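Asker: My questions concern the predicted model and sequence given below.
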Amino acid sequence: MKPLFTLLLFALLFSCTEKTKKAETIAKHIKLEKGDLKLPNYEALLDLNLVLEAPKPGEWLYDHYEKGQSYGDYIKSNPVAPFEDIKTIYIQPIGEFTDWEQKIINWNTEYIELFFNLKTIQLPPISEKSIPKSKQRIYYGNEQLDATYIINTMLPKKKPKDGIVIMGLTAKDLYPKPSWNFVFGLASYKKRTGVSSIARYSEEELNETNYSKCLMRLIKTSTHEISHMFTIKHCTYAICLMNGSNNLNESDSRPNGLCSECLSKLSWNLNFDNVSRLNKLIAFMETHHLSDDASFLSKQREVMLIQK
């Protein structure tokens, strides 16, 4: 019996070691052949950055100290990157949605695929009943779900084998810990999971005439949180999609677009064609009446198209 026990123990240890190695490889994989990639006409693109002014009371950077993350820092951080057959983004709806909420979630899935240039699949919805009662609460009349439980316990079990990241979506409000009122979204760098809520994204019943604002807010939060999963930290360099935000007014004042620094990070990591990507994003914005965001991205595209 002893030789068999030893063999089984060795097999178990080998299996665990291989799984650990694969997880570490995903986190540390860097495409070094990309070298010091610079965006087309980078210096002109840099001039488009909008100045991030000194934070005012109530704004994110007024309450949270963040030193930022340069392009060089990002490369050295060994960021999460698509790897071999692990390169699909998954969207996991949680709970029930109205017809218009579901339309917005479907468009959000479409947009995420365009934004990251990675295959994005929406999974069948799962019930809120799978979240323990102890991880739900009523706060000032709002039903809230524990975002930390969702990203750390629920979603890791739901992520398919080829999933590089998984993002949960819910119509219920979220809170990250008991001392916080709410959070728009939350992500885990290590587990490559995130969750976003549309609960605070519309002041009235959604319809054909008013859905654009809710969609604008959801695609902003979703791409922000997924960018975190690709190891991009909050931006302190310019006005940018990756700025932290404390409230809707602050979030709404940020574009659905990256500054030159954050765009360099994502472009280096995911190796997409920048102009082709922008063409698709702008077309999406125009279809859904998001003219301000379309204008922001069009300026970047115009600069990238200029011949050196």
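Answerer: Structure received.

Asker: Could you use CA atoms for every contact and neighbour count after this?
Answerer: Noted.

Asker: Return the distance of residue 111 relative to residue 13.
Answerer: Separation of residue 111 from residue 13 (C-alpha to C-alpha, to the nearest Å): 42 Å.

Asker: next one: residue 103
Answerer: 46 Å.

Asker: returning to what we had before: and residue 111 and residue 13? Which one has more around it.
Answerer: residue 111 (21 against 12; other C-alpha atoms under 10 Å).

Asker: The more buried one: what's it in contact with?
Answerer: Taking C-alpha atoms under 8 Å, 6 or more residues apart in numbering, we find residue 111 in contact with 219, 281, 284.

Asker: same check, this time on residue 121
Answerer: Taking C-alpha under 8 Å, 6+ apart as the test, what residue 121 contacts is 88, 89, 90, 91, 109.

Asker: try this one next to it:
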Amino acid sequence: MATQPSGLDMKTPPRRRKRRAAPWLMLALSISLVAGTVLLSNDMRHLRALTPLLGYDLNPQKVQQPPPQVVEVATPAPLQSIKIPPRLIDVAQPELAGNFLRTWRMSGPDMCETLRKAGIEMTTWRASAMGSSAYECSFQEVYKEDGERPLSSVFLIIRGDRKGAISNMRAKIVGPVTDSAGRLDPSFMRVFETVLAQPHWPDLHDALSAIRELKDVRAEGFGASIFFSREFSSENSFNFILTIKAAPGPQTRTRAYFSTGRWMPAPDKEVSEALPPIFR
């Protein structure tokens, strides 16, 4: 009687479940690769559109920068050539200053010489004895004195600078001699007549009649002033001042324009010839 084989000797067939799962895994992997390729293509445009539906946001908001400001730069105007009249850059001519403002028509030394020719013994034009930078010439005549005190005298002084420019003229008379009508004696009057005649200021000549009668005079005009008055401390003494002092404003500017000390020296002839004609 044949013996039937036991169950242990029989081979166990492979499980079909594992064989069936392999194709599905391959299919899922293929689908994943295709989907990943599609989602990541075109700069992940499809993925960025899908993530908001799943609660994610792959599009962080960019901070908007303000638009750049456009600065308009003004176009410079083209340079234009202009012509300057020579009279605007011409050197000031001091001799013409008298047409606009009173000036001394002669220097200090010349004035002293003119007075000497008129019989008034002025000293030479020299540095002031006070040790300052002023220059002067003077005249003094004592007609009557009591010891060291003059009872009748006349004193005249003209002051200026080293170059001879006059600053003022002053005179003092003590105990003047007068005639029966109270008019000043010609020996005293000669000083004032000569001083006022040299500047050639006709409007100030009217002061001579008041001085002759020993009356107070205060007059100004075009920067010049004249003063003649009795002293407060002595009724028999009189002071006289003639000076030029420009008033603020146009007179000061005119004086500054005609002052040669404010102008630059003229260039050398060779340099001047090299300049354009308008600047010569």
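Answerer: On my side now, so go ahead. Fair warning: this is a prediction, and the values are worked out from it, not measured in the lab.

Asker: Any chance you could compute the TM-score here?
Answerer: Scored against TM-score structural alignment, normalised by the length of the second structure, the superposed chains reach a TM-score of 0.23; 116 aligned residues with a C-alpha RMSD of 6.5 Å.

Asker: List just the nearest of the contacts of residue 121 of the first structure to residue 226 of the first structure.
Answerer: Taking C-alpha to C-alpha as the measure, residue 226 of the first structure sits nearest to residue 89 out of the contacts of residue 121 of the first structure, at 9.0 Å.

Asker: before we move on, which element is that closest one in?
Answerer: Using DSSP states H and E, residue 89 of the first structure maps to strand 88-94.

Asker: Ok, residue 218 of the second structure next?
Answerer: Using DSSP H and E, residue 218 of the second structure falls in strand 217-221.

Asker: picking up where we left off before, may I see the contacts of residue 111 of the first structure arranged in CSV, with secondary structure as well?
Answerer: Below are those laid out as CSV (DSSP: H, G, I helix; E, B strand; the rest coil):
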residue, secondary structure
219, helix
281, helix
284, helix
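
Asker: List buried residues within these.
Answerer: 219, 281, 284 (16 or more other C-alpha atoms under 10 Å).

Asker: right, and the helix or strand after the host helix or strand of residue 115 of the first structure?
Answerer: Secondary structure assigned from DSSP H and E places residue 115 of the first structure in helix 99-116. Per DSSP H and E, the first helix or strand lying C-terminal to helix 99-116 of the first structure is strand 120-122.

Asker: right, and the helix or strand after that next one?
Answerer: Next helix or strand after strand 120-122 of the first structure toward the C-terminus (DSSP H and E): strand 136-139.

Asker: which parts of that following strand are buried?
Answerer: Within strand 136-139 of the first structure, judged by 16+ other C-alpha under 10 Å, the buried ones are 136, 137.

Asker: ditto for stretch 220-227 of the second structure
Answerer: Buried residues in stretch 220-227 of the second structure (16+ other C-alpha under 10 Å): 223, 224, 225, 226, 227.

Asker: try stretch 157-170 of the first structure
Answerer: 158, 159, 160, 163, 164, 165, 166, 167, 168, 169, 170.

Asker: among the residues you listed, which two are most distant?
Answerer: Taking C-alpha to C-alpha as the measure, those span a maximum distance of 20.4 Å, between 164 and 170.

Asker: just to revisit the earlier point, for the buried residues of stretch 220-227 of the second structure, which two are the farthest from each other?
Answerer: 223 and 227 (13.5 Å).

Asker: hang on, the earlier thing: which members of the buried residues of stretch 157-170 of the first structure are positioned in helices?
Answerer: Among those, the members found in helices (DSSP state H) are residue 158.

Asker: Go through the buried residues of stretch 157-170 of the first structure and say which is closest to residue 223 of the first structure.
Answerer: Distances from residue 223 of the first structure to these, taken by C-alpha to C-alpha, are shortest for residue 167, at 9.7 Å.

Asker: Pull up the gap between the closest one and residue 300 of the first structure, please.
Answerer: Distance, residue 167 of the first structure to residue 300 of the first structure, using C-alpha to C-alpha: 27 Å.

Asker: Can you give me every residue that contacts residue 109 of the first structure?
Answerer: 91, 120, 121, 122.

Asker: In the one helix or strand residue 109 of the second structure maps to, which of the residues would be classed as buried?
Answerer: In this assignment (DSSP H and E), residue 109 of the second structure forms part of helix 108-117. Going by neighbour count (16+ other C-alpha under 10 Å), the buried part of helix 108-117 of the second structure is 108, 109, 111, 112, 113, 114, 115.

Asker: Output the contacting helices and strands for it.
Answerer: Packing partners of helix 108-117 of the second structure (3 or more C-alpha pairs under 8 Å, 6 or more residues apart in numbering; DSSP states H and E): strand 135-146, strand 149-160.

Asker: re earlier: reformat the buried residues of stretch 220-227 of the second structure as JSON lines; add secondary structure and distance to residue 251 of the second structure.
Answerer: JSON lines is the format used below for those (DSSP: H, G, I helix; E, B strand; the rest coil; distance: C-alpha to C-alpha, whole Å):
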{"residue": "223", "secondary structure": "coil", "distance to residue 251 of the second structure": "7"}
{"residue": "224", "secondary structure": "strand", "distance to residue 251 of the second structure": "11"}
{"residue": "225", "secondary structure": "strand", "distance to residue 251 of the second structure": "14"}
{"residue": "226", "secondary structure": "strand", "distance to residue 251 of the second structure": "17"}
{"residue": "227", "secondary structure": "strand", "distance to residue 251 of the second structure": "20"}
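
Asker: Would you mind checking which of those residues is nearest to residue 255 of the second structure?
Answerer: residue 223 (9.7 Å).

Asker: pretty sure residue 218 of the first structure contacts residue 108?
Answerer: Yes. With contact defined as C-alpha atoms under 8 Å, residue 218 of the first structure counts as touching residue 108 (7.0 Å).

Asker: Show me which of the two is the more surrounded one.
Answerer: For the pair residue 218 of the first structure and residue 108, the greater number of neighbours falls to residue 218 (24 against 21), based on other C-alpha under 10 Å.
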